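Chemist: pasting the sequence and the predicted coordinates here, then a few questions.
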Amino acid sequence: MKNLLLSGRPRIGKTNLLRRALAKSPVSYGGFSVQRLEKNGWTWAFRLLDLAWEPYQPQTQMPEAHPADVVIELGPDGKWRGKRAVFDGKGRQAVLAAVTEQVQLIVLDELGIFERDAQAFQAAVFAALDCPWPVLGVLKNKSNPFLDRIRTHPDTRILTVTEDNHGAAALEIDRFLQKELFNNETMD
């Protein structure tokens, strides 16, 4: 299977495993990541990063951000809200650019519940899963039609990350990258 998606409970370290694997690998990659924005130690929003030109940094102290980049924000009622326009605009563009520019690896971090109405973004995600290039990403451990369809994609494997399997998960990611990117079944 050419697509590997990490899943597990929130804050278990899925994105950190993915980032560490990419830091060790000399491959070109594109796609997107969602960056946690904090102010005085509190998360106030999430920003969508286009990995073709923005550094892969999962969280940062940032008291404000450009509205066109904020993909999930905390509403005045204390509930999180996804911004479909950002998913369908910048998110879709980042994923399709990775598909059409033929990077070695497409990164999708994180696919979750806030994209449920972002049809253009969803179509781009499935274009990535169906293209010839391998995909490495993070999949929210929730259920909705979008996420469930990803889970049943015939060329996609889900790796569940737990507190007890970080080392094994890191090795599995390394094996995946070796096999998919370098056609090498074993680690050097």
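Modeler: That came in fine, so what should we check first?

Chemist: please count neighbours and contacts with C-alpha atoms only from this point.
Modeler: Will do.

Chemist: ok, and the closest non-adjacent residue to residue 91?
Modeler: Spatially, and ignoring its direct neighbours in sequence, residue 91 is nearest to residue 121 (6.3 Å; C-alpha to C-alpha, 6 or more residues apart in numbering).

Chemist: surely that neighbour meets residue 115?
Modeler: Yes: at 7.5 Å, residue 121 counts as touching residue 115 under the criterion of C-alpha atoms under 8 Å.

Chemist: please state the offset of the helix ranked longest in the chain from the chain centre?
Modeler: What stands out as the longest helix in the chain, according to DSSP state H, is helix 166-182. Distance of helix 166-182 from the chain centroid (C-alpha atoms, centre = their mean, to the nearest Å) equals 16 Å.

Chemist: how about the closest residue to residue 130 other than its chain neighbours, what does it touch?
Modeler: Once flanking residues are discounted, residue 130 sits nearest to residue 155: 7.8 Å by C-alpha to C-alpha, 6+ apart. Residue 155 makes contact with 1-3, 129-130 under the criterion C-alpha atoms under 8 Å, 6 or more residues apart in numbering.

Chemist: against that first model, consider the following:
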Amino acid sequence: MKHLFLSGSINVGKSTIIQNIVNNMEIDKEEIGGFYTKAYIRNGKVAGFYMEPINYKLKTPDIYERLIGYTPDGKMWLGMDSTFESFGTSILDCCLINDYKLIIMDELGFFENNAICFQEKVHEVLSSNNRIIGCIKTLSTPFMDSIRKRKDVEEIAVTRKNRDSIAHELSEKFVL
């Protein structure tokens, strides 16, 4: 298994499983690059999501320049193509330059539907010698489907039923 992507419903534990797999690996934390997607909380509610880089070697922009999606009214969600095209692409360039042993992409979804440079950079990283572990939304979009169709990608569905056992199973399969 070269690249592993977890899919499943919101809050099923995909990011926690990634953390558990990484913690079970014998890898120096400095040998990991990539990003996590974090919730941006405003007035006690999720108002958006932003990219949190891992071992990013350049200056990290403020949180507003890292927003990948937000909701202006609490109902409709808007993607921030410019964040993916600039900051997201820069994070992935950093991963390629630093030749990390493991790259985390948590998570890929629909916000980047129109971020073509970012999508191309994701495929460039997937085609490199690096190993990737990440999360991918379950929905079907041309970008998500292009990742799923790759022969070097395995997608594992996480459910409430299997989430407690799957981290250990995947730790044994996903070895550097």
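Modeler: Noted; the coordinates are in hand. Please read these numbers as outputs of a predicted model, since none were measured by experiment.

Chemist: please state their TM-score.
Modeler: The TM-score (TM-score structural alignment, normalised by the length of structure 2) is 0.89; 169 aligned residues with a C-alpha RMSD of 1.7 Å.

Chemist: what span of structure 2 is the strand ranked longest in structure 1 aligned with?
Modeler: Longest strand in structure 1, counting residues (DSSP state E): strand 29-39. Residues 32-42 of structure 2 are where strand 29-39 of structure 1 lands when matched by TM-score structural alignment.

Chemist: and the matching stretch, what's buried?
Modeler: Across stretch 32-42 of structure 2, burial judged by 16 or more other C-alpha atoms under 10 Å covers 32-40.

Chemist: swap in stretch 146-165 of structure 2?
Modeler: The neighbour-count check on stretch 146-165 of structure 2 (16+ other C-alpha under 10 Å) flags 147-148, 153-159, 163 as buried.

Chemist: now stretch 93-106 of structure 2
Modeler: Within stretch 93-106 of structure 2, judged by 16+ other C-alpha under 10 Å, the buried ones are 93-96, 99-106.

Chemist: CSV for these, including secondary structure?
Modeler: Formatted as CSV, these follow (DSSP: H, G, I helix; E, B strand; the rest coil):
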residue, secondary structure
93, helix
94, helix
95, helix
96, helix
99, coil
100, coil
101, coil
102, strand
103, strand
104, strand
105, strand
106, strand
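
Chemist: in CSV: those, plus distance to residue 172 of structure 2.
Modeler: Formatted as CSV, the buried residues of stretch 93-106 of structure 2 follow (distance: C-alpha to C-alpha, whole Å):
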residue, distance to residue 172 of structure 2
93, 29
94, 28
95, 24
96, 26
99, 23
100, 20
101, 17
102, 16
103, 18
104, 18
105, 20
106, 20
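
Chemist: quick check: the two most widely separated of those residues?
Modeler: Of all pairs drawn from the buried residues of stretch 93-106 of structure 2, the greatest distance, 18.4 Å, lies between 99 and 106 (C-alpha to C-alpha).

Chemist: what's near enough to touch the counterpart of residue 72 of structure 2 in structure 1?
Modeler: Aligned counterpart of residue 72 of structure 2 in structure 1: residue 75 (TM-score structural alignment). Taking C-alpha under 8 Å, 6+ apart, we find residue 75 of structure 1 in contact with residue 81.
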